[in-house]
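# Need a 3D model of the sequence below.
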Amino acid sequence: MSPADAPATGPAGPERRRGTTHGRPPVRTAGQARAHLADLLGRLEGDFGRLLADAQLAVTELVVNAHRHGGGLTGFGARLDLERGCLVVDVEDGDERHPVGEPLDRRDPTAAGGRGWALVQILASTCHIDALPQGGKRIRVTFSLGRATAGRRSPSAGAET
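Sure, this is the predicted structure:
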């Protein structure tokens, strides 16, 4: 089973759908999602600057698109999967439609917008979309931690937040 296919651990039900994260206020905005990822990756030793920048850009696109096209953000979760060496991020919204977009090399470079989903697919190691039982969808993206996963700064680094 790939990391993206693995079931998310942690809270289920209404609290998760509302974007609640352990010990932090619910994630409702792209800025809150970026801060959450910075906090999560900050628990590890190593240089994760590039990974953080890529993950924050991809998650910004997903959260903004959830608000713009998906009826709003209905869930957010992020966790470090140290066994598989990846950051796993779930973004949920109320729309069952999947994101669409042409690959960047086939887009008109002067066209406004429409690049977000293509960027997410380039930046993330994996992208999976699943329908939710209550309606809507979950987009799960993973980002490889690479070789800098040897040490932890916090004993809770592998926990979902």
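# CA only for contacts and neighbour counts going forward, please
Noted.
# could you pull out the strands for the chain?
Ranges of strands within the chain are 73-81, 86-93, 126-131, 137-144, based on DSSP state E.
# Buried ones in the third one, by neighbour count?
Think strand 126-131. Within strand 126-131, the residues scored as buried using 16 or more other CA atoms under 10 Å are 126-127, 129, 131.
# Does anything pack onto it? Which helices or strands?
strand 137-144 (3 or more CA pairs under 8 Å, 6 or more residues apart in numbering; DSSP states H and E).
# same deal with the first one?
With contacts defined as 3+ CA pairs under 8 Å, 6+ apart, the secondary structure elements packing on strand 73-81 are helix 14-17, helix 30-41, helix 49-69, strand 86-93.
# here's the other one to compare against:
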Amino acid sequence: MPHDDARPPSPEAAVPGERPSAPVRTAGQARAVLARLLESAGHPGGRVLADAQLAVTELVANALHHGGGLTCFDARLGPGGTELVVDVEDGDDRPPVAQPLHDRDPATAGGRGWAIVQALAATCRVDPLPAGGKRIRVTFAL
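The predicted structure follows:
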């Protein structure tokens, strides 16, 4: 769940029926949380799971590499179970840098993550956190 700003942040994965949850520290753990959540909701996964897992891999990797570390991870179904909602928080105030995929040299590594996330998710939102850092919320239609 998104962290309460009154307590130290921890990257806890919120999956219904699995609280208290183990902290998410890697992209692989975040991908596993998404798979368990959709499976527990009776959703077949497929393209939605693949897209969400790729986007979450990029978000978690960026939090670890550019954002000073992952401070919170949350995945849940939205109202009515019609969307997957994922929050990734880190300690850096700077928003992700949007670089169009077509402007990138294919021989150059990196720089595509945020564009990939924006291409895969139904919605993307970046919000500053009161104690510093940011929350990136992405949704995927189910």
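# quick one: TM-score?
Put the two chains on top of each other and the TM-score (TM-score structural alignment, normalised by the length of structure 2) is 0.88; 135 aligned residues with a CA RMSD of 1.6 Å.
# can the helices and strands packed on strand 73-81 of structure 1 go into JSON lines with extra columns for distance to Ile139 of structure 1 and mean neighbour count?
JSON lines is the format used below for these (distance: least, CA to CA, whole Å; neighbours: other CA atoms under 10 Å):
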{"stretch": "helix 14-17", "distance to Ile139 of structure 1": "13", "mean neighbour count": "16"}
{"stretch": "helix 30-41", "distance to Ile139 of structure 1": "14", "mean neighbour count": "19"}
{"stretch": "helix 49-69", "distance to Ile139 of structure 1": "8", "mean neighbour count": "19"}
{"stretch": "strand 86-93", "distance to Ile139 of structure 1": "5", "mean neighbour count": "25"}
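# ok, the residue lying farthest from the centre of structure 2 - contacts?
Most distant residue from the mean C-alpha position of structure 2: Ala107, 26.5 Å away (CA atoms, centre = their mean). By CA atoms under 8 Å, 6 or more residues apart in numbering, the contact list for Ala107 of structure 2 is empty.
# okay, the buried residues of strand 126-131 of structure 1 in a markdown table with distance to Gly46 of structure 1 next?
A markdown table is the format used below for these (distance: CA to CA, whole Å):
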| residue | distance to Gly46 of structure 1 |
| --- | --- |
| Thr126 | 22 |
| Cys127 | 25 |
| Ile129 | 30 |
| Ala131 | 35 |
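# The residue farthest from the centre of structure 2 pairs with which position in structure 1?
Applying TM-score structural alignment, one finds that Ala107 of structure 2 aligns to Thr110 in structure 1.
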